[in-house]
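K.L.:
okay, predicted coordinates and the sequence, questions at the end:
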Amino acid sequence: MSKTEVRIDDADDKPVVVSEEEFAGLKRTLAGIERHLFVIAAAGFTLYHIVVLNLFPQEALLFRATHVAWAAVLGFALYRPFAAARTDRIPWYDWILIVLSILCCAYIYWELDGLLFRAGALPDPLDIWVGLVGTLIVLEFSRRTAGLALPIIAGLFILYVFIGPWLPGVLNHRGFEWGRFFAYIYSDLGIFGTTTEASSNFIVLFVAFGAFLQVSKVGDYFNDLALSLFGHLRGGPAKATIASGVLFGAISGSSVANVAASGAITIPMMRRVGYDRATAGAVEATSSTGGQITPPILGAGAFLMAEITGIAYSEIAYAAIIPCVLFYVACFAHVELHARLHSLHGLPRSELPPLLGLLKKAYLFAPLVIMVWLLVSGYSAFRAGSLAIVSAIVVSWLDRQNAMGPKRALEALNMAARDSLQLISVCAAAGIIVGVIALTGIGGRFAQLLLQLAGENVLLAMLFTMVVALILGMGMPTTAAYAIGAAVLAPGLQRLGVAPLVAHMFIFYFAVVSAITPPVALASFAAAAIARADPWKTAFISVKMGLAVFIVPFMFFYSPLLLGQGTLVQILPVLATALIGVILLACATEGWFGRPIGWALRAPLLAAAILLIVPEGITDLIGLAIAAATFLFARMTRGVAPA
């Protein structure tokens, strides 16, 4: 299992081992010839995608089937089925699964023309059996790499196909013969549909881009730069953590992986300058979670959203800019106010990386700049990702110590394949759910149910959607939670008049923020393990710091200006008042407004913050008036005893 050992400076602490997997992966560490075989297989997997997408396009169904089958082969080799299984070699039963994965893909290759002609409507007997075996392989692949929640949910949807005729009301459908179903679901109408299209066309390439940046030590450079810029300030290590979250989040799509990678450095530094354990863990967890809403990549969600909605990827990335800015400004405000309340200082400059030396390596930003420029210029996402990978290799040659030769390139290709497996498995399993929704029509009926529950009250529908998206995100990775939410919830919101971009961004944001939301706050729990803090306390502090993310999605529903949908003259005033609002929100929750304040002044300050975040002129004026009155009262009374 990929692990990071962390030693806190406190004398009573021992090394902490934290998995970088978002869900409890049972990884193998192969030895001998099997290790070399699957290093080559993993590197070949990544290289295959780069070559096919840029040079030798394949028929879509064949490409996606190869994509899933090859990933499943790697998954069964590199992940154990249960904790007691051997870690150093592949047992016979996993070799059987590997062979079956290859045979399912080979069948699609041999029968491609016939499968495209039949399209799941008039299946041959062998179509049915291959579909059944292939579906079971996807479910097991997903279970090993992403946990039980998603396979169980997918299994319930499959069960629903067969028991639907006996269910009442909105759940009733006419039913489907089992053979036709499995031929249907193991096609581009199900497993190889839009979700797998996103993972095969985009996700692998951008994970590879992140892997090449990490192997060339660009990720370390981002952390060092953030520490050099902010480490000496009041509460400096926490501010550096947030800054590194912005930078590192651009190349990593997992909140827990971000925590494990950067928390090893940032949490001990925060502890050193006086942050308590829970707050240090919460700062890291919240910042790392924000990486998934940071343009241009937004984890893997932006690619999936583009495939599902048909909205251009560049438009989605652009729309995420203002919410991302609001989130990180709120985080900075929280750590600044916490440092003021507790009289925390920064680190001595003598202990920080020299800024001048780091600025001389500013060329390491070139791959990110090139990728963003290519996307804005209208290049396809996979072409931009591929050229960004090439630029990362070229840029690494400017630093002799970290220059990438064939050996390190092989390491990056191998890392990219391994890091992609969970995303590929959840996209394939989510394809089962999306396929069932389309086949049975339950999505449309669920939309009707949402309309009935909400009536004409759109806010009630949004609150219901928020709760469902949070629950989904607690049980599975963000990508799968968003995919299911997009299939089940988005149509209902759109029927209520919510614009597609707003509806999908709303669902995506709550799927992301579930990583810090109790009772299953995986990013917060991972950070708490590193900090040796109480996990529940860490999670609740994380929610407090990320409170803006719970509010902003409602605000961009009321005004798409917060998604950049307007002119600059229209956007700037809304952005300015929203920024003031999230800062006041931090003041209210931290208990500092020029001086420590208690709940008597926090309540009106909280109201002022929400009024300012609401993008309406009258609410902005009322919010500013309440904030000004609160500030004057605090000055005149020298504050209220802090809570």
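P.N.:
Nice, thanks for sending it over.

K.L.:
CA atoms for contacts and neighbours, from now on please.
P.N.:
Fine.

K.L.:
right, and T479 touches L423 too?
P.N.:
Yes - taking contacts as Cα atoms under 8 Å, T479 lies within contact range of L423: 7.2 Å.

K.L.:
looking at those two, which is more packed in?
P.N.:
T479 (29 against 25; other Cα atoms under 10 Å).

K.L.:
also this one, for the comparison:
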Amino acid sequence: MTEPNNQDNEHLIADGVDEEPIEHNRRLFEGRGLSFITIAAAIYAAFHMLALNGVSLSAMTGGLVNLDFLPAFPLETWNFRIVHVAGALAIGFLWYSANKFVDEPTGQTPLLGYLSYVLLVPAFVAVGTAISFAFEISNGAMWNGIDARIKFNETWVFGAPLMAATVGGIVLSWFNKTGRNRYSPPDFVLTVCGLAVAIYLITIYGTLMRNSTGTPFAPIGISIAAISGTLLIMELTRRVAGLALVIIATIFLVYVFVGEFLPGFLQSPAITWQRFFSQVYTDAGILGPTTAVSSTYIILFIIFAAFLQASKVGDYFVNFAFSVAGRARGGPAKVAIFASGLMGMINGTSAGNVVATGSLTIPLMKKVGYHKKTAGAIEAAASTGGQIMPPIMGAGAFIMAEITGIPYTDIAIAAVIPAILYFVSIYFMVDFEAAKLGMRGMKEDELPRFNTMVKQVYLFLPIIILIVALFLGYSVIRAGTLATVAAVVVSWLTPNRVGVRSVAKAFELAGGMSIQIIAVCACAGIIVGVIALTGVGARFSNLLLGLAEASQLLALIFAMLIAILLGMGMPTTAAYAVAASVVAPGLIELGIEPLTAHFFVFYFAVVSAITPPVALASYAAAGISGANPMETSVASFKIGIAAFIVPFMFFYNSAILMDGTYLQIAQALVTAVAGVFLLSAGVQGWFLGRNAVWFLRIALVIAALFMISGGIVTDLIGVGMAAAIWFVQRVLKPKPGATFRTGSAD
């Protein structure tokens, strides 16, 4: 393939879209420090790729070293997840500081540094004791929670040093200040503590003790290790994802021990700390569905995304979008829809997608005439939509498949029409806004040449291979691996060839990118564990059933509000995992099909990123646009309004989820698209080339709701109302009292 010449390149707009944004507390190492963290992250990501594809540890070393004699290998499922979390903790603590770095570098606090080195002693004692337990067990020692000697050793020789190092390390990390290019001593302590937890749990779960969790026979060391692991996970989550999820997890943990004193459906049975924590670090909690997905599908697709970044495919996506849609009125906004949808489906977080593409599209939207809050809102809504865009759908689809047992391909197919409706709605909202403001598109000499972009359309090949492989029946892991290999091969047709160094860099990127999502999934696992072990999910289901006796619609609205509330301030993956544990079982109890119930919850968990008052995607966009965060979140809520209606369509018309005949599905698609067109016209106040008077706007919204509901009678009513509105608008031509403009660009 001929590479584009310099003349073709001079109008390219996107450059550096694939670059990872640097968080305010991420360390930027140099020299040996950089080499160490780079190698660690690369090994961590490569290990997952090899393990997921069934490559043994002996094969990883080319047969030179046989590691299969170790009790942890070959890795059994629980052990694999424990190593997965422990690796993320180690890399995460070393890479992310406990505090925000300031412009003026501060020197390390000597006293706190010395105290940290002192805490390394009990941390290593815990590691050594865990290893000694492994030798005792391998020599035939009977391990249980009743033997006095074992109980003493687990409590005072392993547990006490581990807790002292964990709590001390976390507290010292909050106060210890180091330069951005230096490791922090307390974080070494936390890394060793994470290692001690992993070694102990792998050792103990390798015996019959796994079956004793939650009983008096469970060794107390499991509970102590789980407390330490929980604290480490919550601290890392605070560093990489903020306080929102940590606060929610803390509330749930407190609920475990105060639930017996609460009234009504919130009351839970008394649970001792030993029983709870001996179970929470199992597949009933931290090692459950969320970590199962993050340790397999999510990290695999993060590696895929990292290889796409290495070959600069993200730049191509955005430039291609500009060449296609840039000339349309309000062009950069339509580019944002296209580019953010493409980037968002492999990005994993709405806010991260906003930062990646919004830094380019938001300034251009302001330049062509959008108000700064509207520019930010459009990017936030489009980036959020990327999380519901098949085939990858961020990461939520994989968790849905894990929880429901429904094949991933069925979920991806069911997501097609809802995704179309969401993005078509945003397109109409953007187009009507541009029409109201009298905007034009960008000039031809400002845009990438379409002919040049078409010559590189082969860069879509990895995603096409992924889709084809999935629908040919390949496993998700094998399809993702093939797509990753395809990304490397395709890069050799571009100037950004992926060679040996680039492969290592891609694995390093993947290791770093995975830290946030792994921490978030593990922290969400804590909440899922609380829900499962206290039974609050079942009691919530009974509450929904009670509401449904009065009104099924009222029960759905209540479920919607709870899903949004649980998702506020949380990354998409965690928001869905928590809401699925609380809300989805109640909807299924109402008689709703599991796929429909989980899609209902999933959509509202996703749109919590643009729902005031806490809207992570909107706040990220406001930071780029310079607008007020709350105004931006309100505007993004308005632009994404269809996403709040589409889930109710699942309930009233299952054809929206591809459940029906071809005719039923086609009718559902056509009438729903017409409905979101009328809805967008009513919300924006623009219909048939002119502003709509207030009563026509109300009529448009009502007609839209009739069209969206999916029945023959309601569709006819909607068509009739639309025809009447067209007659009034075209023939009677009522003059609106206001132009409904949102303002000009700042």
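P.N.:
That came through, no problem. These numbers were taken from a predicted model, which means no experiment stands behind them.

K.L.:
overlap of the contact sets of T479 and L423 of the first structure?
P.N.:
Shared contacts of T479 of the first structure and L423 (Cα atoms under 8 Å, 6 or more residues apart in numbering): none.

K.L.:
how about the secondary structure of F82 of the first structure?
P.N.:
Look at F82 of the first structure: counting by DSSP: H, G, I helix; E, B strand; the rest coil, its state is coil.

K.L.:
any idea what it aligns with in the second structure?
P.N.:
Using TM-score structural alignment as the criterion, F82 of the first structure maps onto N99 of the second structure.

K.L.:
ok, now P268 of the first structure?
P.N.:
Aligned partner of P268 of the first structure by TM-score structural alignment: P363.

K.L.:
and for Y379 of the first structure?
P.N.:
Using TM-score structural alignment, Y379 of the first structure lines up with Y474 in the second structure.

K.L.:
what number of residues lie near V500 of the second structure?
P.N.:
Around V500 of the second structure there are 9 residues (other Cα under 10 Å).

K.L.:
need the counterpart of it in the first structure.
P.N.:
In the first structure, the residue matched to V500 of the second structure (TM-score structural alignment) is P406.

K.L.:
give me the distance between that match and A412 of the first structure.
P.N.:
10 Å (Cα to Cα, to the nearest Å).

K.L.:
now do the shared contacts for these two.
P.N.:
Contacts common to P406 of the first structure and A412, judged by Cα under 8 Å, 6+ apart, are absent.

K.L.:
how far apart are the strand or helix carrying L561 of the second structure and its match in the first structure?
P.N.:
Element membership of L561 of the second structure, judged by DSSP states H and E, is helix 552-567. Superposed on the first structure, helix 552-567 of the second structure shows a mean distance of 1.2 Å to its aligned residues (mean Cα distance after the TM-score superposition for the first structure).

K.L.:
residue range for that helix in the first structure?
P.N.:
Helix 552-567 of the second structure maps onto residues 458-473 of the first structure, going by TM-score structural alignment.

K.L.:
can you give me the strands for the first structure?
P.N.:
3-6, 16-19 (DSSP state E).

K.L.:
contact partners of the helix holding L561 of the second structure?
P.N.:
Contacts to helix 552-567 of the second structure, defined as Cα under 8 Å, 6+ apart, come from residues 544-545, 547-548, 574-576, 578-579, 583, 587, 600-601, 604-609, 611, 648.

K.L.:
tally of neighbours for the residue in the second structure that V394 of the first structure lines up against?
P.N.:
Aligned by TM-score structural alignment, V394 of the first structure pairs with V489 of the second structure. By other Cα under 10 Å, 17 other residues sit near V489 of the second structure.

K.L.:
the one 3 residues further on too?
P.N.:
Residues within reach of W492 of the second structure, counting by other Cα under 10 Å, total 14.

K.L.:
what of I131 of the second structure?
P.N.:
Using other Cα under 10 Å, the number of residues around I131 of the second structure comes to 15.

K.L.:
tell me the contacts of it?
P.N.:
Counting by Cα under 8 Å, 6+ apart, the residues that I131 of the second structure touches are 199-200.

K.L.:
secondary structure element holding it?
P.N.:
Going by DSSP H and E, I131 of the second structure is in helix 110-138.

K.L.:
what range does that helix cover in the first structure?
P.N.:
Counting by TM-score structural alignment, helix 110-138 of the second structure pairs with no residue of the first structure.

K.L.:
for the helix or strand following that helix, packing partners?
P.N.:
The element immediately downstream of helix 110-138 of the second structure (helix or strand, assigned by DSSP H and E) is helix 148-152. For helix 148-152 of the second structure, there is no helix or strand it packs on, judged by 3 or more Cα pairs under 8 Å, 6 or more residues apart in numbering; DSSP states H and E.

K.L.:
ok, now with 10 Å
P.N.:
If you count contacts as 3 or more Cα pairs under 10 Å, 6 or more residues apart in numbering; DSSP states H and E, helix 148-152 of the second structure packs onto helix 220-241.

K.L.:
which part of the first structure matches the helix it packs on?
P.N.:
Taking TM-score structural alignment, helix 220-241 of the second structure hits residues 125-146 over in the first structure.

K.L.:
by how much does the matching stretch deviate from the second structure on average?
P.N.:
Following superposition, stretch 125-146 of the first structure is found to deviate from the second structure by 1.8 Å on average (mean Cα distance after the TM-score superposition for the first structure).

K.L.:
buried residues in that stretch?
P.N.:
127-128, 130-135, 137-146 (16 or more other Cα atoms under 10 Å).
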